[in-house]
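J.: What follows is a predicted structure for the sequence shown.
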Amino acid sequence: MEKDDLGVEATQNSLSFIPRSVDSARVLSGESYAYYTPCPTAITPHDKSNPTNGASESTPCVLGVDEAGRGPVLGPMVYSAFYLPIELHHSLLAKDHSFDDSKALTAAVRANLMHLLNTPGHALYESCGYAIKLLSARDISSGMMKPGTAVYNLNAQAMDATIEIIRGVVEERGVDVREVYIDTIGNPATYQQKLERIFPSLKITVAKKADSLYPCVSAASVAAKVTRDVALEVLYESVLQAQAIENAPTVPEGWGSGYPSDSKCVGWLRRNMDPVFGWGNECRFSWGTAKEMLEVKGGARVDWPADDEDGNGMLSEFLLASGPGKGSGQNGLREWFGQKQAEII
């Protein structure tokens, strides 16, 4: 995955184009969601009401799946399924528009291709559709930090995202997908066998470097990468606005690539860590980088009230009780929750 350096300058320049796959309100709220483009005019889906009607034969399509943002500590992970008529697969994507693995394209080229995909009247818009599953940093961490056997690891979340968007295109929207190409997670054979059991009617190919081998996967790579980058910029702009409201000092170099190996990202996390709550919806708390900062490098520990033996303890009773260190009424609430401390460097 390409480690773009995202910050103030990128934010100011890139947010002029926000693709429909980026729902800013849901991104800021920490919500995961799916997005599907309308079925393009060049594709006739299955006629579910009268499948035997020969006058409305469906269009055979190819579909590719890829992701962006698997490794960063900041921002969402995004999966994309990209589909178009099989007969246009190579001519439209590879020959006419030079789609390639998103890592091999510049940010400007990716953004332009995504803009064309969202421009009515353009050949890409009229012939191609795509689906997006955005998994928020909050939900990724929540799943990974579940106790015991309930843990929902990243591979399982990625697999479920892939299944959801394929099913959304094929079963819910009736697109006649014949061939599916997917960039692998782990062992390609194991991944492919699982998907073949779920979708027995599809010809599925799971391969390493599929984003460089199959144009539809390259296009999915671009859609996922641009969606993630813009979502990350939406989050960063929100952080800047919050700092401005609080009159907090801002650091113009931004938070870097968002990867734990990036010193600029680590520096931003240190400077912007709340001693109790850490960070906002932009951060994956389940990542070791974030855990270490909170647990070892200054995170304040909070003693939460425990339930009584019968499990009937009421938090409101604890908060509103009078006594040393608690106070009473609204003042007690404020004193119990405490005050935000000075910025940790």
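T.: Great, that's in hand.

J.: C-alpha from now on. contacts and neighbour counts both.
T.: OK.

J.: Could you report the distance from Ser136 to Glu237?
T.: 17 Å (Cα to Cα, to the nearest Å).

J.: again, but for Arg284
T.: According to Cα to Cα, Arg284 stands 18 Å off from Glu237.

J.: Neighbour count: those two, which is higher?
T.: More neighbours surround Arg284 than the other of Arg284 and Glu237, with 25 against 17 (other Cα atoms under 10 Å).

J.: Return the residues in contact with the more buried one.
T.: Val73, Leu74, Gly75, Ala137, Arg138, Ile140, Ser141, Ala290 (Cα atoms under 8 Å, 6 or more residues apart in numbering).

J.: State the distance from Ala207 to Thr190.
T.: Separation of Ala207 from Thr190 (Cα to Cα): 11 Å.

J.: higher neighbour count, the two?
T.: Each of Ala207 and Thr190 has its neighbours counted (other Cα under 10 Å); Ala207 has more, 20 against 13.

J.: so what's the more buried one up against?
T.: Tyr181, Ile182, Asp183, Thr184, Pro188.

J.: Make a PyMOL selection of the buried ones in those residues.
T.: Buried members of those, defined by 16 or more other Cα atoms under 10 Å, are picked up in PyMOL with:
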select buried, resi 181+182+183+184
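
J.: Now render the contacts of Ala207 as a markdown table, adding distance to Leu213.
T.: Formatted as a markdown table, the contacts of Ala207 follow (distance: Cα to Cα, whole Å):
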| residue | distance to Leu213 |
| --- | --- |
| Tyr181 | 9 |
| Ile182 | 10 |
| Asp183 | 10 |
| Thr184 | 12 |
| Pro188 | 15 |
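
J.: ok, structure two:
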Amino acid sequence: MTHQGELFTSAPLDNLKYEKSAYSKGCQYVAGIDEAGRGPLAGPVMAAAVILPVGLSINGVDDSKKLTPGKREKLFDIIMSQALSVGVGIITATDIDRINILQATRKAMLAAVHQLYPAPDYLLIDGISTIDSVTTQKTIKKGDSLSLSIAAASIIAKVTRDRLMIELDTKYPGYGFAGHNGYGSAAHMDAIRRLGPSPIHRLTFAGVREFVDSNI
């Protein structure tokens, strides 16, 4: 069994170079930001923002998609206990349909940042889109594989959303949300055909909108 102390190591250069660059400019609170749930046909999009202590590295932290559910859960608890601050933003399927998924993702990221205390003075954002914040920010393609702070945020966002989808599976039975988390699996598509869209489906998404006015 791995003890918590063994999960913390000296910070490797490769996944802290963006944080170190910000520190070298005088920044103290660098926040990594990432989302979970852009692609699913159902459920919210979530974003997390994480500020880690300077120099802290957590062994095993990586893009959440590369980790097993068990590993994500374990790292989630460690990140939550060791981070200086964690914020989570959530935008519902209804709002996604209203403003589109790109704007909803940016809005979720901004909401996550607004929850941070102390307030960050530098933002590292996964992807290519900035957010509506006056705080200095840098976008990084595949940032969840290149920045420890972003990778930590990806784990927080993914685990938080997965837990919510398990709850929603109980509220809206028959769709299998706990198994596919809202993604367009064959079983999920079959459920939409049989039951029609639920209140948490994204009605503007292909795979759902075809069944908005019919229950086939």
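T.: Okay, I see it. Everything quoted here is computed from the prediction, not taken from an experiment.

J.: what's the TM-score here?
T.: For this chain pair, the superposition-based TM-score is 0.77 by TM-score structural alignment, normalised by the length of the second structure; 190 aligned residues with a Cα RMSD of 2.5 Å.

J.: for the contacts of Ala207 of the first structure, which one is nearest Thr106 of the first structure?
T.: Asp183 (20.3 Å; Cα to Cα).

J.: Please enumerate the strands of the second structure.
T.: Here the second structure has its strands, by DSSP state E, at 8-10, 30-36, 45-51, 56-58, 85-91, 122-126, 137-140.

J.: which one of those strands is the most hemmed in?
T.: Counting by mean count of other Cα atoms under 10 Å, strand 45-51 has the highest mean neighbour count of the strands of the second structure, with a mean of 32.

J.: Quick check: it compared with the first structure, mean distance?
T.: Its aligned residues in the first structure lie a mean 0.6 Å from strand 45-51 of the second structure after superposition (mean Cα distance after the TM-score superposition for the first structure).

J.: chain center to that strand, what's the gap?
T.: 5 Å (Cα atoms, centre = their mean, to the nearest Å).

J.: and Gly70 of the second structure, what pairs with it in the first structure?
T.: Alignment note (TM-score structural alignment): Gly70 of the second structure maps to Ala108 of the first structure.

J.: Distance of its match relative to Ile245 of the first structure?
T.: Ala108 of the first structure is 32 Å from Ile245 of the first structure, by Cα to Cα.

J.: Repeat that for Gly254 of the first structure.
T.: For Gly254 of the first structure relative to Ile245 of the first structure (Cα to Cα), the value is 18 Å.

J.: So Leu124 of the first structure: helix, strand or coil?
T.: Classification of Leu124 of the first structure using DSSP: H, G, I helix; E, B strand; the rest coil returns helix.

J.: tell me the contacts of it?
T.: Counted by Cα under 8 Å, 6+ apart, Leu124 of the first structure has contacts Leu92, Leu116, Leu117.

J.: how close does Ala36 of the second structure get to Phe8 of the second structure?
T.: According to Cα to Cα, Ala36 of the second structure and Phe8 of the second structure sit 25 Å apart.

J.: and in the second structure, which of the contacts of Arg284 of the first structure remain?
T.: Compared against the second structure with both residues aligned by TM-score structural alignment, their matches' Cα atoms under 8 Å, the contacts of Arg284 of the first structure retain Val73, Leu74, Gly75, Ala137, Arg138, Ile140, Ser141, Ala290.

J.: Return the residues in contact with the alignment partner in the second structure of Gly71 of the first structure.
T.: Under the alignment (TM-score structural alignment), Gly71 of the first structure pairs with Gly39 of the second structure. Going by Cα under 8 Å, 6+ apart, Gly39 of the second structure touches Tyr183.

J.: run the last query once more with 6 Å
T.: Listed by Cα atoms under 6 Å, 6 or more residues apart in numbering, the contact set of Gly39 of the second structure is empty.

J.: And Gly143 of the first structure, how far from Val177 of the first structure?
T.: 31 Å.

J.: my bad, should have said Arg334 of the first structure
T.: As judged by Cα to Cα, Arg334 of the first structure and Val177 of the first structure stand 57 Å apart.

J.: So which of the two has more stuff around it?
T.: Counted by other Cα under 10 Å, Arg334 of the first structure and Val177 do not tie: Val177 has more neighbours, with 24 against 14.

J.: what's around the equivalent of Ser154 of the second structure over in the first structure, how many residues?
T.: In the first structure, Ser154 of the second structure lines up with Ser221, judged by TM-score structural alignment. Residues near Ser221 of the first structure, counting by other Cα under 10 Å, number 33.

J.: wouldn't Gly258 of the first structure be in contact with Met77 here?
T.: No - if you go by Cα atoms under 6 Å, Gly258 of the first structure and Met77 don't touch, sitting 11.8 Å apart.

J.: and the nearest residue to Ile150 of the second structure once chain neighbours are set aside, what is it in contact with?
T.: In this structure, Ile150 of the second structure finds its nearest non-sequential neighbour in Gly32, 4.1 Å apart by Cα to Cα, 6 or more residues apart in numbering. Gly32 of the second structure makes contact with Ala49, Val50, Leu124, Ser149, Ile150 under the criterion Cα under 6 Å, 6+ apart.

J.: try 7 Å
T.: Ala49, Val50, Ile51, Leu123, Leu124, Ile125, Ser149, Ile150, Ala153 (Cα atoms under 7 Å, 6 or more residues apart in numbering).

J.: residue ranges of the helices in the stretch 151-300 of the first structure, please?
T.: With DSSP state H, counting those that start in this stretch, the ranges of helices along the stretch 151-300 of the first structure come out as 154-167, 188-198, 210-213, 215-245, 263-271, 288-295.

J.: Comparing those helices, which comes out most buried?
T.: By mean count of other Cα under 10 Å, the helices of the stretch 151-300 of the first structure have helix 215-245 as the most buried, with a mean of 24.

J.: For it, name the packing helices and strands.
T.: helix 24-29, strand 61-68, strand 77-85, helix 107-117, helix 210-213 (3 or more Cα pairs under 7 Å, 6 or more residues apart in numbering; DSSP states H and E).

J.: In JSON lines, list the ones you listed along with distance to Cys128 of the first structure.
T.: JSON lines is the format used below for those (distance: least, Cα to Cα, whole Å):
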{"stretch": "helix 24-29", "distance to Cys128 of the first structure": "24"}
{"stretch": "strand 61-68", "distance to Cys128 of the first structure": "10"}
{"stretch": "strand 77-85", "distance to Cys128 of the first structure": "5"}
{"stretch": "helix 107-117", "distance to Cys128 of the first structure": "7"}
{"stretch": "helix 210-213", "distance to Cys128 of the first structure": "17"}
